[in-house]
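> Structure here, sequence nowhere to be found:
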């Protein structure tokens, strides 16, 4: 089953109503994304698989306000393919200097923090 795009016009007078509608739609099973559209942000655009548009519209009417089903169709937006990691590495490798090697300091060789005990044995005996 292909992803479908559902557009529902909902009468929302405030930001509180908008967030309530968005939360209601987002909690519905099968919904992948929710967005607001229209000049006055009065349309809820839902993208998902297996979403019952009629039940969703009825739930919005019950919880938010007057709702009308405007459009139900196939989602025509193509998803981005994951980038080729080898190509990304080659681009980084050829266009940037490699990171410098780590520097390791040997403090004992320089005499820092290294304490030797003086020789206390008697040399006469």
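Sure, I can see it. Source: prediction; values computed, not measured. Numbers count the residues shown, from 1 in each chain.

> make it CA atoms for all contacts and neighbour counts henceforth
Noted.

> Go ahead and name everything in contact with the helix or strand containing residue 19.
Applying DSSP states H and E as the criterion places residue 19 in helix 15-26. With C-alpha atoms under 8 Å, 6 or more residues apart in numbering as the test, helix 15-26 has contacts from 12, 31, 32, 33, 34, 35, 44, 46, 56, 60, 63, 64.

> can you redo those residues as a markdown table with neighbour count, secondary structure and distance to residue 72?
Shown next, in a markdown table, are the contacts of helix 15-26 (neighbours: other C-alpha atoms under 10 Å; DSSP: H, G, I helix; E, B strand; the rest coil; distance: C-alpha to C-alpha, whole Å):
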| residue | neighbour count | secondary structure | distance to residue 72 |
| --- | --- | --- | --- |
| 12 | 20 | coil | 21 |
| 31 | 19 | strand | 14 |
| 32 | 14 | strand | 15 |
| 33 | 13 | strand | 15 |
| 34 | 19 | strand | 14 |
| 35 | 14 | strand | 15 |
| 44 | 22 | strand | 12 |
| 46 | 25 | strand | 10 |
| 56 | 19 | helix | 12 |
| 60 | 23 | helix | 16 |
| 63 | 12 | helix | 21 |
| 64 | 20 | coil | 20 |
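
> adding another structure so you can compare the two:
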């Protein structure tokens, strides 16, 4: 399965709308986790359809904007910081 990270911007005016958005997002099949950051909701899951998710949130809240869809792994692929154990690539050796 392909793990995806989906970021959506929502119009969250009050706590009721936040709960409603969170409940709708977590209720989708394939969603493994969800988190709120301000007016953004970050959803991680296996084979979640971002278009369907956006449509469901638009129907329940009125406004939902799909900001990004990426693979679920947060590690850097370019090897930046590999000497210190971060990112991909080989560690640098002293000497």
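Perfect, I can see it now. No experiment lies behind these values; they were computed from the predicted model shown.

> average gap between the helix holding residue 19 of the first structure and the second structure?
Comparison of helix 15-26 of the first structure with the second structure after fitting gives an average deviation of 0.4 Å (mean C-alpha distance after the TM-score superposition for the first structure).

> can you pull the buried residues of that helix?
17, 18, 20, 21, 22, 25, 26 (16 or more other C-alpha atoms under 10 Å).

> what's the farthest-apart pair in those?
17 and 26 (14.1 Å; C-alpha to C-alpha).

> Isn't residue 30 of the second structure up against residue 48?
Yes. Residue 30 of the second structure lies in contact with residue 48 (C-alpha atoms under 8 Å); the separation is 5.5 Å.

> Neighbour count: the two, which is higher?
Between residue 30 of the second structure and residue 48, residue 48 has the larger neighbour count (other C-alpha atoms under 10 Å), namely 20 against 15.

> Next up, the contacts around the corresponding residue of the first structure for that one.
Under the alignment (TM-score structural alignment), residue 48 of the second structure pairs with residue 51 in the first structure. Counting by C-alpha under 8 Å, 6+ apart, residue 51 of the first structure makes contact with 28, 29, 30, 31.

> before we move on, the earlier item: distance to residue 110 of the first structure for the buried residues of helix 15-26 of the first structure - can I get that in CSV?
Putting these into CSV (distance: C-alpha to C-alpha, whole Å) gives the following:
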residue, distance to residue 110 of the first structure
17, 70
18, 68
20, 68
21, 69
22, 66
25, 68
26, 64
